[in-house]
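In: sequence first, then the predicted structure, then my questions.
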Amino acid sequence: MPPKLIGGGSYRRDACLRRKRACEKLVEKYGVFDIKGSTVGLGENICDERFPCPDLVLLYARMGLHRYNLLQGTKFQLSRVEKYILSKPPGVVIGSYYITLDAMDPANGSSSQIFQTEVSEEACGRLILLCNLARIRGDKSNGRGVTRINGSLPEWPAENPFEKYNLVEESDDDWIRLYMELAVATKDRSREAKDYGPSTLEIVKVAMDANGEGLNALNATFYVRYKDLYEAQSGKVLDRFAIVRRRLHEDTGSFSLVGSLVTPNPEDFQM
């Protein structure tokens, strides 16, 4: 029998503390967005032709831009993701993504800006995302504290929501599509972008409950009817429904999206 090591647990704890302090020093020196390489719980990922940006990270980058556009009244569109830092402790499925991206506002011609955004996953297998930060690089604004997200959603209304609430026009389809793609992609991470793109995910109707505040309300609930052609290929139901809630947490400045895919009832097909 091999000899028992004395103090092994203490040695491992000390080693973990040393790595943690080294990580904190790197963050303090460079800032989390500009860390080079990888360290404990933080990994730098450069996006290029050799290592394309993952589909989910592209969606998170678009969510960060969406938050910025809502608050600033702009219409920036994602050009590309330069890199992202993934903060995820060992053995944990969900993480936080610190994304550096290029975006353009068509209203400003060819003007391009570099953005930094942070998007955190608050659950696995479901759309519960928190965007704490979305800024043009060089801006030193940060989040203002910890936000607790209520992951519950209202039941599907007994009264037809597409008659009860305002309908969203097709011209506003871009960010509604983002919500739906996020809802599908976070539920099933094995699906590729082509499996939840416009050719396979068809939005039929969208109703918006914003308590009368209008289309740009920061706090609103959306009821969506859509067709999932990808799922229908395997014999599953084509017509589907989803609920998505967006909210700006004024105390911290964080922006959250909470959503759920709803199992349809046969009578709902008449909506």
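Out: Nice, I can see it.
In: drop to CA atoms for contacts and neighbour counts, all remaining ones
Out: OK.
In: and stretch 64-78, how far out from the chain middle?
Out: 14 Å (Cα atoms, centre = their mean, to the nearest Å).
In: between the two ends of it, how far is it?
Out: 10 Å (Cα to Cα, to the nearest Å).
In: run through who's touching it.
Out: Contacts to stretch 64-78, defined as Cα atoms under 8 Å, 6 or more residues apart in numbering, come from residues 61-62, 101-107, 117-119, 131, 133-135, 175, 216, 218, 255.
In: this is the comparison structure:
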Amino acid sequence: MTEIAILLPSIGDEQPQRKRKLESSRSSGAAAAPIQSFPKVDYNPWDDEEDDPVIEKEYNRQFVESDGFDVDYFYLPYGGGLVPHIVEDKYDYPYDVGLFSRLGLHCYNLEKGTSLKLAAINKYNDKLRFTRCLCYYITLEAIDTSTNSLCNFQTCVFKDFLPEQASFLAQTEISRLKVPSGPRPPTYDGPERIWNDDAVDDSYKGKMPKWFTKDEMAAISTKGQFYELQESDLQGNEWLHMYAEFAFHYKWMAHESELRPFLPLEIKKVIIQTKEESQPCMKLKANNAIFYIIFKGNGDPSGAPVEYRAVVRKTMDGIPGHICLEVDCLAYKSS
């Protein structure tokens, strides 16, 4: 006999607990109750949210005709659509969007020999790509410092949170003066959007190089591939500060909206490594180079005195509008 205690609610004069004795099925030999079978029902939670072909067609039209820069918000049940953001105050934009805008302008300046500088951001669209990359389509205003004139500019930049060879990667797919929307051949997967890795020298591929040891630092002056920048080099090339900011952004990605109070960064040392230029002063103009940067912030988000050592690898594949920055960065307490 198997004894089971069953708690029942108290009703009238009944005891709150009553014991019921049940015979074990083993001892009684009673046949087990038959198991009922039910027909299998296939349920797909997405069935209630089927794509509207009219909406999807209109979204695709807007995307193709603007290369992703002028797209309304469309609810696509399966995700993957661009999310538009209008910047209410075009001079007060998210820090990271401004940083990626500057990268697109930097790429254009290197290719065209111009001196465009970020002035304002009108809007941007973003989307998650491959679950680890965030892609931005940014429409901005730039000022040409040589003529003091404004122009409209577009850049498409994506950042990879988990690249294979570095800690962080930012790469442009489009860097151009604004193009009016309208019917055009699609460029989303065209050759002008795809990075041509074969065009980059193998010296700038693979795992990121480590920071120099003391002995290597002492021997740098004897190696033709290396050049330590002078103070005048830093003053004449603002984009070097942008490279350091990408490293700072990576280290404090969770606090990126609060990084502005710690700018401008103080760059203490920059060493360039490249095979492309023999003259030291020309190494800054190399399409492919590795930058070893020591910098510190104007204060630090950690609240402690910190010095950063960043390795930034810059590559260009020869396709207009393309530049890639790969970043590793370590932080050390400074005195």
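Out: Structure's in. What do you need? These numbers come from a predicted model, not from an experiment.
In: re earlier: filter the contacts of stretch 64-78 of structure 1 down to the buried ones, ChimeraX style.
Out: Burial among those is assessed by 16 or more other Cα atoms under 10 Å; the matching ChimeraX selection reads:
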select :61,62,101,102,103,104,105,117,118,119,131,133,134,135,218,255
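In: just the ones of the contacts of stretch 64-78 of structure 1 in helices?
Out: Using DSSP state H, the subset of the contacts of stretch 64-78 of structure 1 located in helices is 61-62, 175.
In: now distance to Arg225 of structure 1 too, for these, in a markdown table please.
Out: Converted to a markdown table, those look like this (distance: Cα to Cα, whole Å):
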| residue | distance to Arg225 of structure 1 |
| --- | --- |
| Ala61 | 25 |
| Arg62 | 22 |
| Trp175 | 15 |
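In: what's the helix or strand for the residue positioned nearest the centre of structure 2?
Out: The residue lying closest to the centre of structure 2 (Cα atoms, centre = their mean) is Lys159, at 2.4 Å. Lys159 of structure 2 belongs to strand 149-160 when assigned by DSSP states H and E.
In: residue range for that strand in structure 1?
Out: Mapped onto structure 1 using TM-score structural alignment, strand 149-160 of structure 2 covers residues 111-122.
In: hmm, who's touching the matching stretch?
Out: Residues outside stretch 111-122 of structure 1 that contact it (Cα under 8 Å, 6+ apart): 33, 60-61, 64-65, 94-105, 128-137.
In: the strand holding Lys159 of structure 2 against structure 1, how far on average?
Out: Aligned to structure 1 and superposed, strand 149-160 of structure 2 gives a mean residue distance of 0.8 Å (mean Cα distance after the TM-score superposition for structure 1).
In: pull the distance from the longest strand belonging to structure 2 to the chain's centre.
Out: Using DSSP state E, we find that the single longest strand of structure 2 is strand 116-129. Chain-centre distance of strand 116-129 of structure 2: 13 Å, with Cα atoms, centre = their mean.
In: please apply the same query to stretch 144-151 of structure 1.
Out: 15 Å.
In: can you check stretch 186-205 of structure 1 too?
Out: 15 Å.
In: distance from the host helix or strand of Tyr332 of structure 2 to structure 1 after superposition?
Out: Following DSSP H and E, one finds Tyr332 of structure 2 within strand 324-333. Following superposition, strand 324-333 of structure 2 is found to deviate from structure 1 by 2.6 Å on average (mean Cα distance after the TM-score superposition for structure 1).
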